[in-house]
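*Asks:* Curious how this folds, go ahead:
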Amino acid sequence: MNPHLDQLHPYPFEQLRQLFSGVVANSGYSPISLGIGEPKHPTPAFIEKALMHAMAGLSSYPSTIGGEPLRAAIASWLEHRYGIPAVDPATMVLPVNGSREALFAIAQCVVDATRGKAAGGALVMSPNPFYQIYEGAAYLAGAEPYYVNSEPGRNFAPDFGSVPDAVWPRVQLLYVCSPGNPTGAVLSLEDWRQLFELSDSHGFAIAADECYSEIYVGATAPLGALEAAHQLGRSSGEHPYANLIVFSSLSKRSNVPGMRSGFVAGDPRLLKKFLLYRTYCGGAMSPPVQAASIAAWNDEHHVQENRALYREKFRLITPLLREVMDVELPDAGFYLWADVRRTGLSDLDFARRLYAEYNVTVLPGSYLAREAHGINPGRNRIRMALVAGVDEGLDAANRINEFCKSLA
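*Replies:* I've put the predicted structure just below:
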């Protein structure tokens, strides 16, 4: 067996299952889960229709690079969404079966564990708290994760300025999640300037996870990595978007998590190697999913309706929760990242008792982070995914409010 498998931590939801072991939820309440970031809004009918109408395409093998119509639709969406120059569908876009599998695979493609041995070992850097795929990808690539703690004073954006100078030469891959999971933090243009300069100096690749980019509360859409690169003059020349690739998905944007459809875009040199790698992995997207994906990327009306539902939930739910815990609106995304110390309970005890007494599931923040630089930045926090319908989400918020007041 691959010895690196022994380095993998249990996934947060397995830890949650163990935390709830032996607990009987109060049957007087219907179960509501805010624990898993799985969209619950209905899938738009036109996407389902496009999927069904393309079922005849199952009679042939799809290509790993995907069909030109899909790559063209993604390229067009990127250009309009981020105001960037023409994106070459042939060299700068690659469809993938959801961003999760591609985020894992990119580490296996770009990390050279042998090159880092002389300096103390290859590093894969990620924010802390983080999406656990980044950590698992690092270990399976033979590298060591390096965690950059979030900074509460910056609405929980990672504090890359805290990284010692001696660390950066060992970094081969940097995962960035903006908007962040679980914090909702969005990197600024100055954050990107700093990261691009460090990448230029040390040669590491940047994998920008942007699967929450289309869910935001304010009037301004979050800044994207390709957009930042363009504004900083990095979208043209001999090596456009050097060492930068972005990962996006239809799962949250279009409420189709079961379709497993996303893309990778950016540096043509990185994508050329990534395509070669994926050709051997068998990561081709089926023709029906490609057809449905084209329909989804070409339509913005359903995205606006989806965003309006999340805005309504944030408007109704956040004030209720703010009465009993420290919680603020995120920059973007559909999570609330709340501090529960006012209740007198740890994040683990809070989640366990809330489930037992009110049949509401939330995820302890300490499961989403690691002890790094003397602290676990998720400790005493909980993540609440506002994925349920408006009425169900409001019901959950009222139960949490009542639970917290009962503790007092």
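*Asks:* When you work out contacts or count neighbours from here on, use the C-alpha atoms and nothing else.
*Replies:* Fine.
*Asks:* For the stretch 1-150 of the chain, just list every one of the strands.
*Replies:* For the stretch 1-150 of the chain, applying DSSP state E, counting those that start in this stretch gives strands covering 32-33, 93-96, 123-128, 144-151.
*Asks:* And the stretch 301-408 of the chain, by the same measure?
*Replies:* Under DSSP E, counting those that start in this stretch, the stretch 301-408 of the chain gives strands at 335-339, 360-361, 363-364, 381-385.
*Asks:* Which stretch among the ones you listed is buried most, on average?
*Replies:* Greatest average neighbour count among the strands of the stretch 301-408 of the chain goes to strand 363-364 (a mean of 28), per mean count of other C-alpha atoms under 10 Å.
*Asks:* Give me the contacts around that strand.
*Replies:* 12, 16, 34-36, 347-348, 351, 378-384 (C-alpha atoms under 8 Å, 6 or more residues apart in numbering).
*Asks:* For I206, identify the helix or strand it belongs to.
*Replies:* strand 205-209 (DSSP states H and E).
*Asks:* show me what contacts N401?
*Replies:* 320-321, 323-324.
*Asks:* Save these as JSON lines, and put in neighbour count and distance to R307 too.
*Replies:* As requested, these are exported to JSON lines (neighbours: other C-alpha atoms under 10 Å; distance: C-alpha to C-alpha, whole Å):
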{"residue": "L320", "neighbour count": "17", "distance to R307": "21"}
{"residue": "L321", "neighbour count": "21", "distance to R307": "21"}
{"residue": "E323", "neighbour count": "12", "distance to R307": "25"}
{"residue": "V324", "neighbour count": "20", "distance to R307": "26"}
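*Asks:* Would you do the same for the sequence below? I want to compare the two.
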Amino acid sequence: MIKATTLGSGGASGGADESRQAARPTGFSAGGRSAMGAFHPFVRLERLLRGREPGAHGVAGVEGPLLLQVGDPKAPPPTMLAETIAANSAGWGGYPPPRGTPDYKKAAAGWALRRFGLPAGFLDPEANILPVPGTREGLFFAITTAIPGPGESEKRKVLIPSPFFHVYAGASVAASGEPLFLPAGPETGFLPDYAALPRKVLDQVAVAILCSPSNPQGAVASREQIAGLIALARRHGFLAIFDECYSELYFDGPPPGALQLAAESGSLDNVMVFHSLSKRSSAPGLRCGFMAGDAGWIDRFDGALRFGGAGVPVPVQAAGAALWRDEAHVEANRAFYARNFDIAERVLGNRFGFRRPAGGFFLWLDVGDGEAAAIKLWEEAGIRVLPGAYMCVADAEGNNPGQPYIRVALVHDAAYVEAALEKLVACLAA
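*Replies:* As a prediction, this is how the structure comes out:
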């Protein structure tokens, strides 16, 4: 029987065999939305290192501390981005159209059709596509909207892989949902096994989230795993959210996506997929992406986004449309990250459980104690990394599956990455 973990002061539904109560992260109170900041991994990292001076830092060509904690792409975005925004500057004078410009939606739908081999007409740009300011914002609005209000329904659980992107948990707590964390370690191929949950738990689920390639482990879900989650969502009446923001950063062929598996089933029912230009196009500051899927859910999320004012400006949509129509810069991006992983493989060898992931740009390194390693790296080498425990939740006994790990982002140029990893190895081996 699978062991899941919840946040909160009460045990999860279904008994001890079905889920386990979690020990809460430091400073986080169950159901306390005002305490959400304390649950944020980078807030926790800031507090961990507060008052600690970075050790001797600086390597050839790099000034200041070596920052490897955030997945913030550093490869330059294509020049067409700035050019297209400048050419469409008149658009700054008006509010964004609530459901996006026709051209942006057409470009997004066209990219999805080409990338996933979708049948013509499967994605209606008007009914099945909604622009969002990056996947993070879109995911937050979607998850909070998809969770019923207190008293509206028993279906309030949110299935989240552990480790996880913090927005999944933050949105669940903001909507007074019940996050249920499923282990995504080596024993499950670094992906959650939602199908192993008991039926009575699945019947209480409002939303299940799958990230592929996964953050931070870079694991790619198989066609069978994606199709299985879609079938599970339809059988038990919940929304399956697929976070595919890393889908274009792969090394051994394009990963399968939820849209193509939904197309094979002939329907977008219960499916919502998120894509972004942040990683694909090295444009995190553009804040431009889209959600695609079930038309009924698109309508609901459209209403929520209008309340939140989370529209995408017209010049940004124009630039986004140009980026979705171009693949040359994406191929260059993949080569950029492949070089960085070549360097990591050479510098790390078989240390710290190194493995080359199928996608993404993170290393998930087993250093024995992630927090202790993060402090040591900062104080002795001026290197900032993220403790793996900050991406997971501890179980009832206080065991955190991310505790042995650190997450390292390989987002800088090759010289920076090589110097930083050599220094990291020297520090942790000392």
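*Asks:* residue range for the strand holding I206 of structure 1 in structure 2?
*Replies:* Taken onto structure 2 by TM-score structural alignment, strand 205-209 of structure 1 occupies residues 239-243 there.
*Asks:* And for stretch 258-267 of structure 1?
*Replies:* Counting by TM-score structural alignment, stretch 258-267 of structure 1 corresponds to 285-294 in structure 2.
*Asks:* What is the end-to-end distance of that stretch?
*Replies:* Start to finish, the residues bounding stretch 285-294 of structure 2 are 28 Å apart (C-alpha to C-alpha, to the nearest Å).
*Asks:* and if you look at stretch 21-38 of structure 2?
*Replies:* First-to-last residue span, stretch 21-38 of structure 2, C-alpha to C-alpha: 19 Å.
*Asks:* Next: stretch 275-288 of structure 1.
*Replies:* 21 Å.
*Asks:* Which positions within that stretch qualify as buried?
*Replies:* Residues 275, 277-278, 283-288 are the ones in stretch 275-288 of structure 1 that count as buried (16 or more other C-alpha atoms under 10 Å).
*Asks:* And for stretch 183-202 of structure 2?
*Replies:* 183-185, 190-194, 197, 201-202.
*Asks:* Need the strands of the stretch 301-408 of structure 1 in TSV (columns: distance to G180 of structure 1).
*Replies:* Shown next, in TSV, are those (distance: least, C-alpha to C-alpha, whole Å):
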stretch	distance to G180 of structure 1
strand 335-339	9
strand 360-361	21
strand 363-364	16
strand 381-385	12
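*Asks:* Any idea which of these gets closest to G57 of structure 1?
*Replies:* strand 381-385 (35.8 Å; C-alpha to C-alpha).
*Asks:* So what does V425 of structure 2 match up with in structure 1?
*Replies:* V425 of structure 2 maps onto N401 in structure 1, by TM-score structural alignment.
*Asks:* What of I160 of structure 2?
*Replies:* Using TM-score structural alignment, I160 of structure 2 pairs with S126 in structure 1.
*Asks:* go on, F42 of structure 2?
*Replies:* In structure 1, F42 of structure 2 lands on F13 (TM-score structural alignment).
*Asks:* and the gap between its match and V362 of structure 1?
*Replies:* Per C-alpha to C-alpha, F13 of structure 1 is found 10 Å from V362 of structure 1.
*Asks:* So these two - more neighbours on which side?
*Replies:* Taking other C-alpha atoms under 10 Å, F13 of structure 1 and V362 do not tie; V362 has more neighbours (23 against 14).
*Asks:* related to what we said a few turns ago, just give me the closest of the contacts of N401 of structure 1 to D191 of structure 1.
*Replies:* Distances from D191 of structure 1 to the contacts of N401 of structure 1, taken by C-alpha to C-alpha, are shortest for L321, at 30.5 Å.
*Asks:* just checking, that closest one touches D395?
*Replies:* No - L321 of structure 1 is beyond contact range of D395, at 11.7 Å (criterion: C-alpha atoms under 8 Å).
*Asks:* can you pull the contacts of the residue mapped onto E83 of structure 2 from structure 1?
*Replies:* With TM-score structural alignment as the criterion, E83 of structure 2 lines up with K49 in structure 1. By C-alpha under 8 Å, 6+ apart, the contact set of K49 of structure 1 is A292.
*Asks:* Give me the distance between K49 of structure 1 and A296 of structure 1.
*Replies:* Distance from K49 of structure 1 to A296 of structure 1, by C-alpha to C-alpha: 11 Å.
*Asks:* go on, S60 of structure 1?
*Replies:* 23 Å.
*Asks:* So if I had to pick from the two, which one is more boxed in?
*Replies:* A296 (24 against 9).
*Asks:* Next one: the more buried one from N255 of structure 1, what distance?
*Replies:* For A296 of structure 1 relative to N255 of structure 1 (C-alpha to C-alpha), the value is 10 Å.
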